[in-house]
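Asks: Need the 3D shape of this:
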Amino acid sequence: MPALLPETTTPVESALPESALEGLGTRPFGVYVHVPFCATRCGYCDFNTYTAGELDSDSSPQSWLEGLKREFDLAARVLKAPPAVDTVFVGGGTPSLLGADGLRSVLDAVRDTFGLAPDAEVTTESNPESTSPEFFAGIRDAGYNRISLGMQSAARHVLKILDRVHTAGRPVAAAEEARAAGFDHVNLDVIYGTPGERTEDLQASLDAVLAAGVDHVSAYALIVEEGTALARRIRRGELPAPDDDVLAADYEMIDRVLASAGLRWYEVSNWSTSEEARCRHNIGYWRGGDWWGAGPGAHSHVGGVRWWNVKHPARYAASLAAGKSPAAGRELLTDEDRHLERVMLELRLSEGLPLDALDDDGRAEARAAAAEGLLDQSALDGQGRAVLTDRGRLLADGLVRRLT
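Replies: The predicted structure is shown next:
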């Protein structure tokens, strides 16, 4: 387990150790902004989100934005000489509920505190139902250059099980509106393995994705999280649990269909039409970069120190209004922790993991995995890299345990 740091070292004022600040700016640096607001709660979602009925006046978008600006001021003091931001990702929740003006204010706050690198990637997630041509034009003008839309499925009955409220055809229309507004980079999120989803339902979703003409797709197997409405329905026997064999077959189908249309995998759950279309912000996570996560429940990482904020928007805003850090906890990653995370994350990338990142036992396991068809033998021999095969992608989690 990572070493927990004393509460007194939670990032306030100048609390990050000098060792964490060494090299700041030489590694990719991103900013993640968590928007905790949603119009409704999806049955499968366990993210830190709140509907209007779950919050009081102390948890308004305005108080959240004021807290966000105060946290950025804190970041400037903690980082001492904050580098220009390479990537921004506004996630949630439902950032598009802020509207174009609200999202402009968010990006202006990032720009005022850190500055943006000339080629910065700036992404916001959006729910298709809370977007419009005017919305996309407004955020494009504000400086956003990448959109991620939550589609999940094109089948009405699947959306109903997931408690998604958008109409089945709206994500495709939203993607087309985003492209018309000048967004070259548009992602659609897909969830597969929902109880009741048939092969033809997944095919219809993939057909819709391709019809939308997007340059990036993220596809995630449904995970039943404890405490969600979906978990309760499965526990009561109203719905079957996702089947691992079905999930594997679905994944293979997704990869086959997307590859045939020119979308190639670059991370186990992500496909793009080109290297330029890849999500640079997420690549920063996978390659151990630095980022400041702002907002309720957001996580940060700088130079081997990781911390996370309190979850409730009212407590978050109140802490910052009182001049206190919103951090709820913090840990210092050991060399062993960082090694494990490097193997776990880089192995999921299409270029794989350098063999010299493994110890002797790990390299022996890599050779054994290649003999079993889980790693690409030619990449292992020729480039000295552990690269997942198609079969290896299905078994990546277990392979990580073997290599570490």
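Asks: contacts and neighbour counts: CA atoms only from here.
Replies: Noted.
Asks: My guess is Leu375 contacts Arg393. True?
Replies: No - if you go by CA atoms under 8 Å, Leu375 and Arg393 don't touch, sitting 9.1 Å apart.
Asks: Second chain to compare with the first, below:
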Amino acid sequence: MPEDGALPPHALEGSGQRPLGFYLHVPYCATRCGYCDFNTYTASELRGSGGALASRDNYADTVAEEIRRARKALGDDPRPVETVFVGGGTPTLLPAADLGRMLAAIRDEFGLAPGAEVTTEANPESVDPRYLAELREAGFNRVSFGMQSARQHVLKILDRTHTPGRPEACVAEARAAGFDHVNLDLIYGTPGESDDDWRASLDAVIGAGPDHVSAYALIVEEGTQLARRIRRGEVPMTDDDVHADRYLIAEEALSAAGFHWYEVSNWATTEAGRCRHNELYWRGADWWGAGPGAHSHVGGVRWWNVKHPGAYAQALSEGRSPGAGREILAAEDRRVERILLELRLVEGCPLALLKPAGLRAAEKALADGLLEAGPYADGRAVLTLRGRLLADAVVRDLVD
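Replies: Predicted structure coming up:
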């Protein structure tokens, strides 16, 4: 990664045909959830590590500096930013004014496109009506709450600190603050969760009235507290069949409530309710990721920042790019990634992306009921409901 963060000239070729988004990573958490392996840090983990440079107090200014560096790296690229997504960690541990200042830096350096989608993640216990009103006034128009479950014993296994009912209240508070779009995140397959627990969570989500729901199977990552608990036999591992059953329960309940899947793990009530920022990822568009450990992609060039907040701030304070490394994707890499990501979408991926072996695999998947017949006849591979359950296997066959 060049110290000045300069991009190769080809990265911006044809950029006018691609949307540009920003991801802003906030790496701070009040406590660490047992299943989480994201690049996050609690106060105790940062104490004595990075000193003032790792502090939350000046974090917004540090991110704003990277945004200014992004403006230099992208040169005279005229594109306004179409999506902004603030994730973490827990972004709402920062004052709402700090999130607003980071957004203002993007607006000042690049401008926001008309109707730009501006999202922040939030933990239910970290916001209140006044905080949400301040976010809305700062320009945020979408908020995503980490609900995970409506059952206390499931939340306890996940080390979530909010109480059941609080996420649903947050939806009402966000609506009252003027948010156009609200998402609730769910996790299924937690050890000790029953089908009835999962149905209760879905009922609570539907009753809360968001226009978007994300539901992810629990993945037990090595090195996490939950992985250690499972290895010690303290809690059971959930198997793939249970995950599949829970997914089918979610699809049935959400569809009956007026939600439509548009990506394997995401449902929205309307097209406008889709998360446009995530669609930008899935379609291989351009985004700049600012913050420790954030990843970026522009025109086939992908890079990632140093992970520790202190090292990140140190690089920027010394006038260096915080990038830790980068890769330039070959044409074959980009073809494979398009299949991997676009096949997960309701529109599917073009069959023209497939090589002969992949086309043969697609024909077999069609015969096996894993791909929809209508779109296939129109030149696209679109997963059926059964295909969504086996999406990873279908993708592996199609990329050959």
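Asks: ok, back up a step: for Leu375 and Arg393 of the first structure, indicate the residue with more neighbours.
Replies: A count of neighbours by other CA atoms under 10 Å puts Leu375 above the other of Leu375 of the first structure and Arg393, at 27 against 23.
Asks: Just give the nearest non-adjacent residue to that one, would you?
Replies: In this structure, Leu375 of the first structure finds its nearest non-sequential neighbour in Leu388, 4.6 Å apart by CA to CA, 6 or more residues apart in numbering.
Asks: State the distance from the aligned residue in the second structure for that neighbour to Ala257 of the second structure.
Replies: Aligning on TM-score structural alignment places Leu388 of the first structure opposite Leu383 in the second structure. Separation of Leu383 of the second structure from Ala257 of the second structure (CA to CA, to the nearest Å): 22 Å.
Asks: neighbour-wise, which of these two wins?
Replies: Leu383 (29 against 14).
Asks: show me what contacts the alignment partner in the first structure of Leu74 of the second structure?
Replies: In the first structure, the residue matched to Leu74 of the second structure (TM-score structural alignment) is Leu79. Each residue near Leu79 of the first structure by CA atoms under 8 Å, 6 or more residues apart in numbering is listed here: 14, 16, 21.
Asks: Could you count how many residues lie near the first one?
Replies: Other residues near Ser14 of the first structure come to 16 when the count uses other CA under 10 Å.
Asks: mean shift of the helix or strand hosting Arg334 of the second structure relative to the first structure?
Replies: Assessed by DSSP states H and E, Arg334 of the second structure sits inside helix 331-342. Mean deviation of helix 331-342 of the second structure relative to the first structure after superposition (mean CA distance after the TM-score superposition for the first structure): 0.7 Å.
Asks: What span of the first structure is that helix aligned with?
Replies: By TM-score structural alignment, helix 331-342 of the second structure lines up with residues 335-346 in the first structure.
Asks: again with stretch 298-316 of the second structure
Replies: Going by TM-score structural alignment, stretch 298-316 of the second structure sits over residues 302-320 in the first structure.
Asks: Also stretch 139-148 of the second structure?
Replies: Using TM-score structural alignment, stretch 139-148 of the second structure pairs with 143-152 in the first structure.
Asks: related to what we said a few turns ago, next, find the distance separating the match of Leu388 of the first structure from Glu3 of the second structure.
Replies: Taking CA to CA, one finds Leu383 of the second structure at 43 Å from Glu3 of the second structure.
Asks: At which residues are the strands of the stretch 1-150 of the first structure located?
Replies: 3-4, 29-35, 85-92, 116-126, 146-152 (DSSP state E, counting those that start in this stretch).
Asks: whereabouts in the second structure does the shortest one align?
Replies: Under TM-score structural alignment, there is no match for strand 3-4 of the first structure anywhere in the second structure.
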